[in-house]
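Trainee: Here is the input, now give the coordinates:
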Amino acid sequence: MSLFKNRFIAHRGLHNNLIPENSLLSFSKALEYNYAIEFDLTITKDEKVVVFHDDNLLRLCNVDKDIENVTYSHLQELNLHNSNEKIPLFKEVLYLVNGKIALIIEIKKHNSIGVLEDNIVKLLNNYDGEYFICSFERNVLTWFKNNNPHLKRGLIFESNPKKFEKYNKILFLYKYYKTKADFISLDYKLLDSSVYDFCKKNNLELITWTIKNKEDYENIKKKVNGVIFEKFIL
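Mentor: This is a model prediction of the structure:
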């Protein structure tokens, strides 16, 4: 039986030109369709766990500062894009979802290994719902393997730049055996590759990202257990 009861996963919530990514509004829209949601966690200077994708605030908030160098009170002064939406706290997302849909929680690269992860675990200890931890970062997944091995962990993996593609499988195997992830979140461009073949041969659960139209979804839907999608409705 698959880990993923709902194979449809909204990438950073259901966002568009009017609804910012990783906002409470984007997650509310996903709830309306009963989609699982994928979102990103990082940490502020004063160790608040917040939902945000980038290292820097420039793209989404028009402020050229790294999020790890500012306090949460500073973030409260900012809006996401041209909306009235704010950067949410992780605990606000947990309160909003309240176990209604699954959470695919990506932990971004950060400088506070152990601090962010420990704070996440404390919040999840009081949460009654389905969730999965995932990351590109080996040290993040290793922390969870060593400290909270009961949590379901996913290794996110993407293709190397073209001239280094021949090293894809070697790098993947290194990260996989170091982290012993429970599932793999694989770049859809690798669904016809030796990395994919290894995952299938070893019966690893697979989700893929990021599918942006129904044609691409139809082409890959039988290959994976879950699909992270955006820009359209499945």
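Trainee: rest of the way, CA atoms for contacts and neighbours
Mentor: Noted.
Trainee: in terms of contact, does residue 67 touch residue 43 like I think?
Mentor: Yes: judged on C-alpha atoms under 8 Å, residue 67 makes contact with residue 43 at a distance of 7.4 Å.
Trainee: Hmm, residue 44 and residue 90 touching each other?
Mentor: No: in this structure, residue 90 is not within contact of residue 44 by C-alpha under 8 Å, at 11.8 Å.
Trainee: Look at residue 67 and residue 43 and report which has more neighbours.
Mentor: residue 43 (30 against 24; other C-alpha atoms under 10 Å).
Trainee: The more buried one and residue 211, how far apart?
Mentor: Separation of residue 43 from residue 211 (C-alpha to C-alpha, to the nearest Å) stands at 28 Å.
Trainee: ok, which stretches of the chain are strands?
Mentor: Secondary structure of the chain (DSSP state E): strands at 8-11, 36-43, 49-51, 103-107, 131-135, 153-157, 183-187, 205-211, 226-229.
Trainee: between those strands, which gets nearest to residue 1?
Mentor: Residue 1 lies closest to strand 205-211 among the strands of the chain, at 9.9 Å (C-alpha to C-alpha).
Trainee: what packs against the top helix by length along the chain?
Mentor: If you go by DSSP state H, the chain has its longest helix at helix 168-179. Counting contacts by 3 or more C-alpha pairs under 8 Å, 6 or more residues apart in numbering; DSSP states H and E, helix 168-179 packs against helix 138-147, strand 153-157, helix 194-201.
Trainee: Could you also give me the structure for this next sequence, so I can compare it with the first?
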Amino acid sequence: MSARRAPEWLTAWEYAHRGLHGDGVPENSLAAAEGAIAARLGIECDIQMSADNVPMVFHDWALDRLTGTDGMVASRTAVELEALALLGTNQHPVRLAQFLELVAGRVPLLIEIKSLPGFNIANCCAEVSRVLANYAGPFAVMSFDPRMGAWVRKHEPAFVRGLVGTDTLDHGFLSAWRAPGALEQADPDFLAIDIRDLPNALTDLWRADRRPLLSWTIRSPHLRKRALAHVDALIAEGEGLA
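Mentor: Sure, this is the predicted structure:
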């Protein structure tokens, strides 16, 4: 694995999980981004691809939970997705390019590229990279999928890259971060590990080597206390925020 060190800004911030969202402010929306910026929080956001290959800031593969609309994100064009309302508000799914334009380097971004086993993550990484090419603000890309890190190391080695991991959430990448060769393949600058799985021997070794450990999702004062004892930066929401 690379011996390079992650930038200091990575652990100097707390990150609002999917932006600072709540009543009337949907997750991964421009309003959630503005709220995080106003609160001086970094932003964690998610990327799904539209039918016409545009990176969209959206968490789920399906549309129903966040828009009340049937179908998959990947079945709609970017324009069609932008026409949908988020959770009955005046907010709507936005392109990564528009999200970056609003944030404009005011706070750092953690950009999670969503993936599934068998997903063409190389195509997604290439499109996200193209959008980020001229972005001057601090950002990192991360994924549960070790293939993302391998792609970024080869094609965008200057990007800060992270490997997300869980031993609890069974979503196609359960304990994938522990698989033989996963860390070598992803070659991450940082780990972002499920708070439910901390502390553990592997992350203790990671931190002992002075490598950054982030954790998600911090949703309560209890989890916040645990995270502060074992990690370097928090990805939090609701009552888990400072």
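Trainee: Tell me how the two chains score on TM-score.
Mentor: TM-score of the superposed chains, computed with TM-score structural alignment, normalised by the length of structure 1, equals 0.91; 230 aligned residues with a C-alpha RMSD of 2.1 Å.
Trainee: Determine the residues that are contacts of both of residue 90 and residue 44 of structure 1.
Mentor: Shared contacts of residue 90 of structure 1 and residue 44, defined by C-alpha atoms under 8 Å, 6 or more residues apart in numbering, are found at residue 50.
Trainee: Quick check on these two: which one has the bigger neighbour count.
Mentor: The residue with more neighbours, out of residue 90 of structure 1 and residue 44, is residue 90; 23 against 20, by other C-alpha under 10 Å.
Trainee: Next one: the residue nearest to the more buried one when sequence neighbours are not counted from residue 103 of structure 1, what distance?
Mentor: Using C-alpha to C-alpha, 6 or more residues apart in numbering and skipping the chain neighbours, the partner closest in space to residue 90 of structure 1 is residue 50 (5.2 Å). Counting by C-alpha to C-alpha, the gap from residue 50 of structure 1 to residue 103 of structure 1 is 15 Å.
Trainee: Contact partners for the equivalent of residue 116 of structure 1 over in structure 2?
Mentor: In structure 2, residue 116 of structure 1 lines up with residue 124, judged by TM-score structural alignment. Residue 124 of structure 2 makes contact with 49, 53, 55, 113 under the criterion C-alpha under 8 Å, 6+ apart.
Trainee: I'd say the first one and residue 55 touch.
Mentor: Yes: with contacts counted by C-alpha under 8 Å, residue 49 of structure 2 reaches residue 55, the gap being 4.7 Å.
Trainee: what about the strands of structure 1, which gets the closest to residue 122 of structure 1?
Mentor: The closest of the strands of structure 1 to residue 122 of structure 1 is strand 49-51. By C-alpha to C-alpha, the value is 10.9 Å.
Trainee: and that closest one, which stretch of structure 2?
Mentor: Per the alignment by TM-score structural alignment, strand 49-51 of structure 1 matches residues 55-57 in structure 2.
Trainee: Against structure 1, what's the mean shift for that stretch, could you check?
Mentor: The superposed stretch 55-57 of structure 2 is, by mean C-alpha distance after the TM-score superposition for structure 1, a mean 0.7 Å from where its aligned residues fall in structure 1.
Trainee: For that stretch, what is the distance to the chain centroid?
Mentor: Centroid separation between stretch 55-57 of structure 2 and its chain, computed with C-alpha atoms, centre = their mean, to the nearest Å, is 12 Å.
Trainee: What of stretch 24-34 of structure 2?
Mentor: 15 Å.
Trainee: Buried residues, it. List them.
Mentor: Under the neighbour-count criterion of 16 or more other C-alpha atoms under 10 Å, stretch 24-34 of structure 2 has 25-34 buried.
Trainee: Distance to residue 193 of structure 2 added to those residues, as JSON lines?
Mentor: JSON lines is the format used below for the buried residues of stretch 24-34 of structure 2 (distance: C-alpha to C-alpha, whole Å):
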{"residue": "25", "distance to residue 193 of structure 2": "26"}
{"residue": "26", "distance to residue 193 of structure 2": "24"}
{"residue": "27", "distance to residue 193 of structure 2": "20"}
{"residue": "28", "distance to residue 193 of structure 2": "20"}
{"residue": "29", "distance to residue 193 of structure 2": "24"}
{"residue": "30", "distance to residue 193 of structure 2": "26"}
{"residue": "31", "distance to residue 193 of structure 2": "27"}
{"residue": "32", "distance to residue 193 of structure 2": "23"}
{"residue": "33", "distance to residue 193 of structure 2": "23"}
{"residue": "34", "distance to residue 193 of structure 2": "26"}
